[in-house]
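Participant: model this:
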Amino acid sequence: MGERVEVTRRLRQAYRGAAKAEKTAILDEFCNLTGLARSTARRCLTGPEDSKRIDHRSTREPKYSAQAATVLARVWKLMGCPSGKYMAAAMGQWLDALTRHGELIEGRLGYSQAVRAELEHMSPATIDRYLKVERSCVRLEGGPAICHGNLLRNSITTRTAADKAEGYPGFFEIDTVAHCGSSVAGRFAHTVILTDVHTGWVHLEVMEDDTHAQMVAGLQRAVEAIPFTICGLDCSAAPGFPNGEVTAWARSQDILLTHSRAGARNDRPTADSWNGHALRRCGFAQRCDTAWQRHTLAQLWKAVRLKLNYFTPTRKPIGWSDTADGRRRRRYDTPTAPLDRLLESGTLSPAQQDELITHRNGINPANLTREILRCQDLLLNSAR
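Facilitator: Below you'll find the model as predicted:
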C-alpha cells in the first residue's frame, strides 16, 4: 500500500502536464506497477490528492508511575493473585503489614510514600487493567475429589437455602475432600473444611483417612483451634458426614448438627465456595497417602487458614436490587477480612480481641505466601 501511494504521488504531476500520447504511456506504466484497472488508475492520477489523516485524540501521561505498577505486581503476587475488587479493599492492611515486617522498604525496589499513595488511590478496575499481563501468565491447577457417602437423614435436621442464616458467628458448614489423585483405591488423606457462615472464618484439618474416628478427631482439633465457640455444624449431603460417631460427638459438645439436601448445592454456598477457593486452588489434585505428605499438607493448611482469616477480604450478600431493565441483581457489602467481621460481631471479649489483633500484627503475610508456595512445591514433587 505504501508503494502504491508513492507511485501515485510521483506520477500524478507528470500525468497532468503530459500530452495525450505521454499520458497513455504513463497510464500503462501505472497500471503495470499497481495492478489497477485503467479507469481506476485514471481517477487516481487525475482526482484530488488523498487527505491526510489527523489524529485528534489527545494524548495524556499515565496516571500512575512505572514504580507503582511494579510494586503493585509484587504485592498482588504476595496476596495470592486476587481480583482488583478484593485487592483494593485489603491494600492498606497489606501495605502496613509488608512495611512493618520489612518486605517493603522506602528507597528499595521503587517503593516510596508517593508510590504507596498511588496504590491506595487505585480503583479495582485500574488494578485489574495494570495487572492484565501478569494475570495472563497465571494458570491454576485442578483440585482434589469430594468423597461421597450415606447420611443419617432420620435423626438429623435438614437445612435448606430458604432457612435464615444466624446473625452471629458460630454456625459452620463442613465438608470433606479426598486427596486421592486419579484413583480412589487404597488409603489416602482427607481434609475436613469448616466455614463460618457469618464471618467467613475457615478452618482446615488433615485426616489420615475418612474413618469415623479420624473425623471425630479432626473436628475436635478444629474446636480447640477456632478462637470462638462452635454452636452448629451443617454437613453436606455426601459421605461420611454425618455418621453415628460424629452425631454422638456433636451431642456431647452441645453442638447443633444439621445436613443439607442431596443434590441441592444452593443449600451450602459458603462451603462450596471455600472448597474452590482454598482446597482446589491451594491443594491441587495430587494423591497424598504417606505420613510425610500429610505433615506437609497440614503445614500448608496452617499457612492457608492464617492468610485467609487474617488478610483475605470476603464479601457477603446483603440484598437485591433491580436494574433499569427490571432484572434482579445481587448486592454485596464491602469486602472485609473474616477477622475484622469477627471483631465487629461483638462476640469476643476485649482480651480476646486484643490477643487476635496482636497475633495478626505479628504475622508477616509475605512469609505466609512463601510457606504456601514451598509446601505446594514439596507436594507436587512428591506426587505419584
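Participant: Every contact and neighbour count from this point should use C-alpha atoms.
Facilitator: Will do.
Participant: Residue 87: neighbouring residues, count only.
Facilitator: By other Cα atoms under 10 Å, the residues close to residue 87 number 25.
Participant: how distant is whatever helix or strand it lives in from the center of its chain?
Facilitator: Assigned by DSSP states H and E, residue 87 falls within helix 84-100. The chain centre lies 15 Å from the centre of helix 84-100; the measure is Cα atoms, centre = their mean, to the nearest Å.
Participant: now do stretch 30-40
Facilitator: The answer for stretch 30-40 is 59 Å, by Cα atoms, centre = their mean.
Participant: Helices of the stretch 251-384 of the chain, start to end?
Facilitator: 269-274, 281-283, 291-311, 338-345, 350-361, 365-382 (DSSP state H, counting those that start in this stretch).
Participant: closest one to residue 25 among those helices?
Facilitator: Proximity to residue 25 (Cα to Cα) singles out helix 281-283 among the helices of the stretch 251-384 of the chain, at 72.8 Å.
Participant: Second chain to compare with the first, below:
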Amino acid sequence: NAVGDHAYTLTVTDIATGWTENRSVPNKARKWVLAALEEIAGILPFPIRGVDSDNGSEFINHHLLAWCEQRQITFTRSRPGNSNDGAHVEQKNWAIVRTVVGYHRYDTPAELLLLNRIWVLQSSLSNYFCPQQKLISKVRDGAKVIKKYDTATTPKRRAEQHETVTVEDKAILADTYVRLNPAAIQRQIQALTAELLTLTIAKAGPARVPAVTAVATRASSDEATKQTSRAS
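Facilitator: A predicted model of the protein is given here:
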C-alpha cells in the first residue's frame, strides 16, 4: 500500500569497489534524502567523486544539485526509460534490501529506527565479508552472450587495492576488519529483523472475517423455517 507516508530506503553503491550503504528515510522529502546522503558521505572510506541518480523527484532538484556543487561533486542522472543505467544500484535493491527486510510497509518511527540499525550492521557484513564479481566484458554472438567476470573480491579488499584510497583510510579499513565478527553481526541482524516483523504484524490487528462467510450466514438466515405443505 503506497498511500500516505512510509519509509523509503536510499541505496548508494560505489561502482569502482561495489561498496554499498543503505539508509531508510520517512518519505521522499529533500531534507531526509540530503541528510541520508550527508551521513553516508561521512562514513565512506573514500571521498565521493560523483553522484549518478535515477530520475525521481527526490534527486532531480536544485537542493541536491547545490549539495553536489558545494562539495565539487559531479552530478549526473540516468536516461529516462533506461533503468539498466543504474544496474549497480538496482541489483543491490534486491541482494541487500529485499532479501533482508522483505516487502512490508514500514511507516512508524519504531520501524524506521530498526531499519537504520539493520543497515549499519548489514554494511559491515556485506562490505567486509561478502565477495562480489565485476563484469569485465560482454560479447554477443548471435543469440549467445558471453560474459567474463573478474575474481570475486569483497568491497573492502577492492578499496584497499584502489589507488585513490589514502593510506590512512586503508589503515582504518584494516583495523575495523580485525574487530568484526561476521557470525555475531548476522545474529544481531536476525534479531532486529525478527523484531521488525513483529512490529509490522502487530500493526495489522486481528484478522478480518472473510466475506464469503458473511454471505453464507446471511443466506442461511433467509431460509424458510416451516415445511412446505403439499396438496392431498
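Participant: before we move on, back to that, tell me the residues of the second structure aligned with the helix or strand following the helix holding residue 87 of the first structure.
Facilitator: Where DSSP H and E defines the elements, the next helix or strand beyond helix 84-100 of the first structure is helix 113-121. Counting by TM-score structural alignment, helix 113-121 of the first structure pairs with no residue of the second structure.
Participant: Just list what helix 113-121 of the first structure packs against, helices and strands only.
Facilitator: Judged by 3 or more Cα pairs under 8 Å, 6 or more residues apart in numbering; DSSP states H and E, helix 113-121 of the first structure is in contact with helix 66-79, helix 84-100.
Participant: returning to what we had before: could you check the angle the helix holding residue 87 of the first structure makes with helix 66-79?
Facilitator: 90 degrees (axes from the mean of the first three to the mean of the last three Cα atoms, to 10 degrees).
Participant: tell me what helix 84-100 of the first structure is packed against?
Facilitator: Counting contacts by 3+ Cα pairs under 8 Å, 6+ apart, helix 84-100 of the first structure is packed against helix 113-121, helix 124-130, helix 291-311, helix 365-382.
Participant: thinking again about what came up before, out of the helices of the stretch 251-384 of the first structure, deepest packed?
Facilitator: Highest mean neighbour count of the helices of the stretch 251-384 of the first structure: helix 281-283, a mean of 21 (counted as mean count of other Cα atoms under 10 Å).
Participant: so where in the second structure does that helix end up aligned?
Facilitator: Aligning helix 281-283 of the first structure against the second structure (TM-score structural alignment) gives residues 99-101.
Participant: What's the match for residue 8 of the second structure in the first structure?
Facilitator: Checking TM-score structural alignment: residue 8 of the second structure goes with residue 190.
Participant: Quick check: nearest residue in space to its match, chain neighbours excluded?
Facilitator: Excluding the flanking residues, the one nearest residue 190 of the first structure by Cα to Cα, 6 or more residues apart in numbering is residue 178, at 4.5 Å.
Participant: Any idea how many residues pack against the one you found?
Facilitator: Neighbours of residue 178 of the first structure (other Cα under 10 Å): 24.
Participant: Could you measure from residue 3 of the second structure over to residue 78 of the second structure?
Facilitator: 27 Å (Cα to Cα, to the nearest Å).
Participant: So which of these two has more stuff around it?
Facilitator: Taking other Cα under 10 Å, residue 3 of the second structure and residue 78 do not tie; residue 78 has more neighbours (14 against 5).
Participant: surely that one meets residue 51?
Facilitator: No: with contact defined as Cα atoms under 8 Å, residue 78 of the second structure does not reach residue 51; the gap is 10.5 Å.
Participant: ok, back up a step: the residue nearest to residue 190 of the first structure contacts residue 192, doesn't it?
Facilitator: No: the criterion here is Cα under 8 Å, and residue 178 of the first structure misses it with residue 192 at 9.0 Å.
Participant: Now do stretch 173-189 of the second structure: everything it contacts.
Facilitator: By Cα atoms under 8 Å, 6 or more residues apart in numbering, the residues outside stretch 173-189 of the second structure that reach it are 45, 118, 121, 122, 124, 125, 128, 129, 156, 160.
Participant: Residue 26 of the second structure: which of those residues is nearest?
Facilitator: For the contacts of stretch 173-189 of the second structure, the nearest to residue 26 of the second structure is residue 118 (15.6 Å; Cα to Cα).
Participant: Next, the contact list for the closest one, please.
Facilitator: For residue 118 of the second structure, the contacting residues are 189, 192, 193, by Cα under 8 Å, 6+ apart.
Participant: Swap in 6 Å and give it another go.
Facilitator: By Cα atoms under 6 Å, 6 or more residues apart in numbering, residue 118 of the second structure lies in contact with residue 189.
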